[in-house]
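# With the sequence up front, the predicted model follows.
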Amino acid sequence: MTKIMPILPLRGLLVFPEMRLHIDVGRDRSVAALEEAMDNDKEILLITQKDVQVDEPTEQDLYSIGTVAYIKQLMKLPNGTLRILVEGLSRAEWSNYTENRKYTEALVKPLISEIEWDVETEALMSIANDYFAKYAKSSSKITAETLAIVKEEENPSKLADMLITHLPFKVAEKQEVLTIINVKKRLDHLIIRMHDELELLEIEKKINARVKEAVERTQKEFYLREQMKAIQQELGSSEGKTGEIAELRKRIEEAGMPEGTHKVAIKELDRYEKLPSASAESGVIRNYIEWLVSVPWSKETKDRLEIDHAEEILNRDHDGLEKVKERIVEYLSVRQMTKSLRGPILCLAGPPGVGKTSLARSVAESLDREFVRASLGGVRDESEIRGHRRTYVGAMPGRIIQGMKKAGTINPVFLLDEIDKMSNDFRGDPSAAMLEVLDPEQNNTFSDHYLEEPYDLSKVLFIATANDLSTIPGPLLDRMEIITISGYTEQEKLAIATNHLLPKQLKEHGLTKSQLIMKEEALMDIIRYYTREAGVRSLERQIATVCRKVTKLIVTGERKRVTINSKMVVELLGKHKFRHGMASDENEVGVATGLAYTTVGGDTLQIEVNITPGKGKMQLTGKLGDVMKESAQAALSFVRSRTDQLQVDKNFFDEHDIHIHVPEGAVPKDGPSAGITMATAITSAITNKAIKREIGMTGEITLRGRVLPIGGLKEKSLSAHRAGLTTIICPKDNERDVDDIPESVRKALTFKFVSTADEVLNLALDGGFSS
């Protein structure tokens, strides 16, 4: 008899007539359907979902035939869900699917099983019982009690439903049995499925027997591997380790390895295939093969050898740096002419913030090459470069091979950042390991401890960066072409700030060019009064500070647009941090301005000398290094040798103490180029003659007063220009270095080239010095 009945959708579950089952119910519509059934005759239609992933099933998500069940018990669990005990009553077909506000209902028509009591039915029941008994004997999942209950069942329909509940069939297969109303057809279907299941169990027995014979010759791990192999052979499957090995073999063939490396890879793959998966060595070999096929062996990008394009990229990204750009263009020109050239090994040396790293990126872009960067700062383990041997736990290749894997090609632009900051300890010297990487005659057969196979680095364009060349070992320095980036002039900084830094910070702070207008005078004030550096890193930070403060003004509604001038700079950044022009306002006695070269560029330093009554002692203060102390001793010896010219008493040096001080005592200072500066300051203090305030000087002094050449004239000239000096005294042998100094700085400075300290004193002392 048909009637309207609430529906309870089931996920991954199916209930047959006369079957009792506990079901947990948590979905709101399902709970409402239960409540509706409990309020009436406690009958509900149980329908299985086609897809268990669907949370809110619709009419199309449910099978067309379900089971009418009686709710025998209902209780509420602590987690809020309901647990019910149901008993299946009959198969049923539903129609008129209706979704009410709280629950779903349908018109249900019970389906009565068609039973024909004849010889065929009894035969089918007997065969079904026999197959089930055989299955129970082969399978450990069927208990003796279950087998006894099944044998005693005389109703063919109930027998069929009982059998299907104990067989390991999927929900879809059980649903198919539920839809078969004719009992004979139902039993026949079950017999066929049990026959197939018995055949599968028989195959499993054969496999187990075959594996049992093999396990007598080896250990348990080998047994598991053989069992898997036998299963795959029986099922014709290529999954598991067999498929993995086939995939690795294919990747080895496609990697384009050299012949020797290819043989090693195949040999290791054969070893991996024979080893049990649970073996520790299996994982090591698998990882090794994975690295061999991941590293590029032959994949190469095509260089874009267009001089105009390269110059456009380099000029777009960088102002100044003419020598670096010229070297890159020269490289491209030679490549274009010869069609082949080993990658040069360039070292961009200069203070922080001058654009060494970004320049390397621009080079990669101009060549259309991949770019990869390895930071070497703080590296003190040789295995960081060459990798670890595979015998170590957690072994892996060094940074060079890791970088090549990341690049994916054999000719990337490879940046070795901060190469001067490598150190060494008991684990080895990484700078010595870098010798092979950066030697054009050796790096075509670079050997990594992990790969243990020669790797060709000759097509890589290596670019190293360094702040201080003095910390790089000589043999390593000899393998690189040094390109010095000294720093920027004020005009170059202004161009960089206008073309690069300001647009970048406007974008990062969400500002437009119309909202923030920064005048040239404001940028120049920031450069002069708020930064003192060779590069532009601090300049960018100060511009970012201005952008932040302007953003706040705009967001709070105080201003809609801001124009930054010199006055506004002071309001936003505070009082001037530095004084533009370090030159003294007047000539002073015993105070000389020296020019120094540091890891952050050129700098000026004041050397002060005081003469006091004493016993001929010399005192040095200002955190001076050994070389600078020796320069002070040499300068004093030279001055003492000029007693007659100084017109002082012969006992003057025995009766007076000399105190030499270099301000900023917390900053370490060292180097020989302060020699003539110290000699001038000592002579000025002794003769009471002032030193010209506009003069800066640099040069090493000997005991006999010769002036020796120094390094870093370009950096020192830039610092002198920043400090407001107008004249530089420097060694005669450094005259050739003037061409490296930017033209704007050369025009603003007067260079005096000297060979002896007497010339220095004549130029520096107010009124001259007669030798």
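Perfect, I can see it now.
# When you work out contacts or count neighbours from here on, use the C-alpha atoms and nothing else.
Fine.
# just the helices in the stretch 201-350 of the chain please.
Under the criterion DSSP state H, counting those that start in this stretch, the stretch 201-350 of the chain contains helices at 220-235, 241-254, 259-274, 280-294, 307-317, 322-338.
# For the longest one, could you pull out the residues that count as buried?
Residues 324-325, 328-329, 332, 335-336 are the ones in helix 322-338 that count as buried (16 or more other Cα atoms under 10 Å).
# neighbours around Lys552, how many?
By other Cα atoms under 10 Å, the residues close to Lys552 number 12.
# do Lys339 as well
Residues near Lys339, counting by other Cα under 10 Å: 10.
# before we move on, what about Glu700?
For Glu700, using other Cα under 10 Å, the count is 24.
# Would you mind finding the longest strand in the chain?
Taking DSSP state E as the criterion, the chain has its longest strand at strand 82-99.
# That one: what's the following helix or strand?
strand 104-111 (DSSP states H and E).
# List the contacts of that following strand.
The contact list for strand 104-111 (Cα atoms under 8 Å, 6 or more residues apart in numbering) reads 1-8, 29, 33, 45, 68, 90-99, 181.
# Would you mind identifying the next helix or strand past it?
The first helix or strand that comes after strand 104-111 along the chain, using DSSP H and E, is helix 119-138.
# Report all helices and strands that that following helix contacts.
helix 144-152, helix 156-166, helix 183-215 (3 or more Cα pairs under 8 Å, 6 or more residues apart in numbering; DSSP states H and E).
# what's the most buried one of the ones you listed?
Highest mean neighbour count of those: helix 156-166, a mean of 19 (counted as mean count of other Cα atoms under 10 Å).
# The closest residue to Thr484 other than its chain neighbours: what's it in contact with?
Excluding the flanking residues, the one nearest Thr484 by Cα to Cα, 6 or more residues apart in numbering is Ala349, at 4.8 Å. Going by Cα under 8 Å, 6+ apart, Ala349 touches 356, 465-469, 482-486.
# And for Ile517?
Contacts of Ile517 (Cα under 8 Å, 6+ apart): 561-564.
# before we move on, what about Ile401?
Listed by Cα under 8 Å, 6+ apart, the contact set of Ile401 reads 295, 448.
# before we move on, what about the one 5 residues further on?
Taking Cα under 8 Å, 6+ apart as the contact definition, Lys406 lies against Val372.
# So it versus Ile419, what's the distance?
Relative to Ile419, Lys406 is positioned 20 Å away (Cα to Cα, to the nearest Å).
# same deal with Glu202?
Distance, Glu202 to Ile419, using Cα to Cα: 68 Å.
# likewise Val177?
75 Å.
# Put this next to the first one:
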Amino acid sequence: MGPHKNKARRFPLLPLRGLLVYPSMVLHLDVGRDKSVKALEKAMVDDNLILLCSQSEVNIEEPSPDEIFKIGTIAKVRQMLKLPNGTIRVLVEGLERAEVIEYMDNEEYYEVQARELPEEENNDPEVHALMRTVLTEFEHYINLSKKVTPETMAAVSDIEEPGRLADVITSHLVIKIKDKQHILEAVDIRMRLERLLDILHSEREVLELERKISQRVKKQMEKTQREYYLREQMKAIQKELGEKEGRAGEAEELRQQLAELTVPEKVQEKIEKEIDRLEKTPANSAEGGIIRNYLDWLLSLPWDKRTTDDLDLHHAEQILNEDHYGLDKPKERVLEYLAVQKLVKKLKGPILCLVGPPGVGKTSLARSIAKSLGREFVRISLGGVRDEAEIRGHRRTYVGAMPGRIIQGMRNAGSMNPVFLLDEIDKMASDFRGDPSAALLEVLDPEQNNTFSDHFVEVPFDLSNVMFVTTANSVQSIPRPLLDRMEMLYIPGYTELEKLQIGRQYLLPKQTEEHGLTTEQLEVGEDTLLKVVREYTRESGVRNLEQQIAALCRKAARAIVSDELEKVIITPDDIKDYLGVPKFRYGLVEKENQIGSVTGLAWTEVGGETLTIEVTVVPGSGKLMLTGKLGDVMKESAQAAFSYTRSKAGELDIPTDFYEKNDIHIHIPEGAIPKDGPSAGITIATALISALTGRYVSKEVAMTGEITLRGRVLPIGGLKEKTLAAHRAGYKKILLPQDNERDLKDIPDSIKEELTFVPVATMDQVLEHALVHEATLH
């Protein structure tokens, strides 16, 4: 070993992926990366020597010096061949180990300073002993592993140099690159043999484990085959004895089930035909499972089961009144249906649609209807349903096919005449999977639903005895054809008095019980409840009220448990401590008459609301500004009101050129909330005229109505909801279109007593009631 051998020299470097070359190995490499090709070309130009180092990670396309092992093998390039796909195949021969000292700055390829690490001769007897042990272990490895051929053993046994022996054996092992690198880095021969011995030991253990597992699996397979053979023998014996087994036994069982049912003739034929098909289907066929599933569905439907209606009208009325306060129209409709049933004996089920704001008890009313009739009750929610198959079912050819929700509901009901609630019918969507609302037409049409066809069931199913009840918050989003088939029952929301009674009679006892309290432990007076209704809720229904009552019960329960009180009495003054600062101001009425500010009434899906409309006139060039997130209908109402005011300027003592010299700004506060709908025309006109004439608007007046350019007042909808909103806010006089006078019969007497209703037909009448002269200001 001369000193020149240990000197650092420059080498082009070729990083290897998932591969490692030892000294004295000859093998082919495929080189495709640009840097690697350039390194090869450099080697060919110089002395055919190249340094081969492995990458620590296989996936990296351009490894950094940190991602390439420091110790590799100097190799001689023997042959180069360009392949058609652009890669180069090279034949390399490993010469000896080398260690990278530093990387050169070379953009084109990896170039390094490397120091050769030559083999040291070691004739120590211990090394020879290690060699023998390694050979013995390798022989065991070959016997256990199927990946190394026995001929390899013969080739390896002839090697006399211990270092080379370790290298050759490692190259034949199927182990990780990191382990192979570990051997390459062991320059000391004794250490190299010891490391190899460790690897061989652990590999042998793994292989022995693998062998044990495969033997166990083989035994299990033999057992399964044996069982199959015995089963086949058993079948043959049963056949000889005349016993029925397998599909035949299954078919017999299904026929027995069919015999116990009374089904329509067509259905009977269909089921018999399917049972025959099932019998002929091989035991392990997938088709058999599909037929079996279909038969299970057909046999589990309530073809002949009906519940008997409880036709005692007084009993039914009592149940409806026990569960719900008010709601006279829906209750009346149910009792009428019962009376007709009693006379006719067979009546097609009505299809009712309960329309009203959230929290008024639509869903629970449907449950009470079922209870009062003595029928089964099924509820499905249509909110967000957008797939036609949800209603109609899938065809049986699809994997995982199922009947639609209607048939599933009928199976759950277990009778042909349940009360079937389709909740949130206005929340259905439609997309590329079809239109579920169109699929519902057949279900909700009394002329068609006696032969409802589900894609999965395939035979007509009679839904004509079902009493369908649907619920919706607004009618606008229900498709017209569907709306046409249903009978609308509007639940407009509750008055303050009704809310108070509901809270006292229903919600408070229910929540007290749910929170583990008794009436002796918690006392909430009527005046306390009224304060909760007025200052902590502003809604048409009573859901929010129930939440507030639940909060009172929770706080009371805590006081009883932690402070060990016997009884909690909540007075109106205590409410702040229990529910915090009031969320709403009861009675929003202005303290004084205002100029250019008028209260309008609006209808929303969640009930009625009051809207303040403000108008201000400032010097300008005749611009009309509208703000407050108004929809198109509102904007058009404002334009109409503006045009009406211009046309009547002379009569109203307004300068006729007011629109040329002034800018008019119409604003509806709460700019974040979208506002739309035809009912604010007269309100905007009144505010505009008030602002232009400087006359005050009566603080006690609220109004609703649409305006024409001639100043006529057009009718509007949702009068009851709007009236309740005005009453909640504390207004005393309501101006309404004359054509809406007929709707006053729907308004509870308790409200009529507290409010004055003024029907108006023209804008002049509106102004007469709404505007006050300055003299009468105070």
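That came in fine, so what should we check first? Small disclaimer: the values here were computed from a predicted structure and weren't measured.
# So which elements touch the longest strand of the first structure?
Using 3+ Cα pairs under 8 Å, 6+ apart: strand 82-99 of the first structure touches strand 20-25, strand 65-76, strand 104-111.
# again, only this time at 10 Å
For strand 82-99 of the first structure, the packing partners by 3 or more Cα pairs under 10 Å, 6 or more residues apart in numbering; DSSP states H and E come out as strand 3-10, strand 20-25, helix 28-39, strand 43-48, strand 65-76, strand 104-111.
# Most neighbours of all the contacts of Ile517 of the first structure, which one?
Among the contacts of Ile517 of the first structure, Ile564 has the most neighbours (other Cα under 10 Å), with 21 neighbours.
# of Val177 and Ile419 of the first structure, who's got more company?
Using other Cα under 10 Å as the criterion, Val177 of the first structure and Ile419 rank with Ile419 on top: 28 against 19.
# now for the more buried one: what does it line up with in the second structure?
Here Ile419 of the first structure is matched to Ile425 in the second structure, going by TM-score structural alignment.
# returning to that earlier point: can you select the buried ones from the contacts of strand 104-111 of the first structure in ChimeraX?
To isolate the buried members of the contacts of strand 104-111 of the first structure in ChimeraX, using 16+ other Cα under 10 Å:
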select :4,5,6,7,8,29,33,45,68,90,91,92,93,94,97,98,181
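# ok so Glu441 of the first structure is a helix residue?
No - counting by DSSP: H, G, I helix; E, B strand; the rest coil, Glu441 of the first structure falls outside a helix, being coil.
# what about the equivalent of it over in the second structure, distance to Val419 of the second structure?
Aligning on TM-score structural alignment places Glu441 of the first structure opposite Glu447 in the second structure. Per Cα to Cα, Glu447 of the second structure is found 18 Å from Val419 of the second structure.
# now swap in Arg742 of the second structure and tell me
With Cα to Cα as the criterion, Arg742 of the second structure and Val419 of the second structure are 34 Å apart.
# So the two - more neighbours on which side?
Here Arg742 of the second structure and Val419 are compared on neighbour count by other Cα under 10 Å; more neighbours surround Val419, at 27 against 8.
# my guess is that one meets Val466, correct?
Yes - checked against Cα atoms under 10 Å, the pair Val419 of the second structure and Val466 is within contact range at 6.1 Å.
# Could you tell me which residues touch both of the two?
Listed contacts common to Val419 of the second structure and Val466 are 349, 375; contacts here mean Cα atoms under 10 Å, 6 or more residues apart in numbering.
# Could you tell me where the top strand by length along the second structure falls in the first structure?
Secondary structure of the second structure per DSSP E: the longest strand is strand 88-103. Following TM-score structural alignment, the aligned partner range for strand 88-103 of the second structure in the first structure is empty.
# Now do the same contact list for the nearest residue to Thr519 of the second structure once chain neighbours are set aside.
Once flanking residues are discounted, Thr519 of the second structure sits nearest to Thr512: 7.3 Å by Cα to Cα, 6+ apart. Residues counted as contacts of Thr512 of the second structure (Cα under 10 Å, 6+ apart) are 518-519, 521-523, 549-550, 552-554, 556-557.
# Which helix or strand contains the aligned residue in the first structure for Thr512 of the second structure?
With TM-score structural alignment as the criterion, Thr512 of the second structure lines up with Leu506 in the first structure. Using DSSP H and E, Leu506 of the first structure sits within helix 502-508.
# Where in the second structure does whatever helix or strand comes next after that helix fall?
The helix or strand immediately downstream of helix 502-508 of the first structure is strand 516-518, counting by DSSP H and E. Aligning strand 516-518 of the first structure against the second structure (TM-score structural alignment) gives residues 522-524.
# Same check on stretch 694-711 of the first structure?
Stretch 694-711 of the first structure corresponds to residues 700-717 in the second structure, going by TM-score structural alignment.
# With Leu299 of the second structure as the reference, measure out to the aligned partner of Lys405 of the first structure in the second structure.
Correspondence of Lys405 of the first structure to the second structure, assessed by TM-score structural alignment: Arg411. When distance is defined by Cα to Cα, Arg411 of the second structure is 10 Å away from Leu299 of the second structure.
# likewise Glu232 of the second structure?
31 Å.
# quick revisit: by neighbours, which of the contacts of Ala349 of the first structure wins?
Among these, the one with the most neighbours (other Cα under 10 Å) is Thr465, at 29 neighbours.
# Would you confirm that Lys158 of the first structure contacts Leu178?
No - at 11.7 Å, Lys158 of the first structure does not count as touching Leu178 under the criterion of Cα under 10 Å.
# My read is that Val363 of the first structure contacts Val372, right?
No - taking Cα under 10 Å as the definition, Val363 of the first structure is not a contact partner of Val372, at 11.9 Å.
# what residues do these two have in common as contacts?
Counting by Cα under 10 Å, 6+ apart, the residues touching both Val363 of the first structure and Val372 are Val413.
# In the second structure, which residues correspond to stretch 474-486 of the first structure?
Going by TM-score structural alignment, stretch 474-486 of the first structure sits over residues 480-492 in the second structure.
# Next: stretch 450-460 of the first structure.
Using TM-score structural alignment, stretch 450-460 of the first structure pairs with 456-466 in the second structure.
# tell me which residues of that stretch are tucked away?
Neighbour-count burial for stretch 456-466 of the second structure, counted by 16+ other Cα under 10 Å, picks out 456-466.
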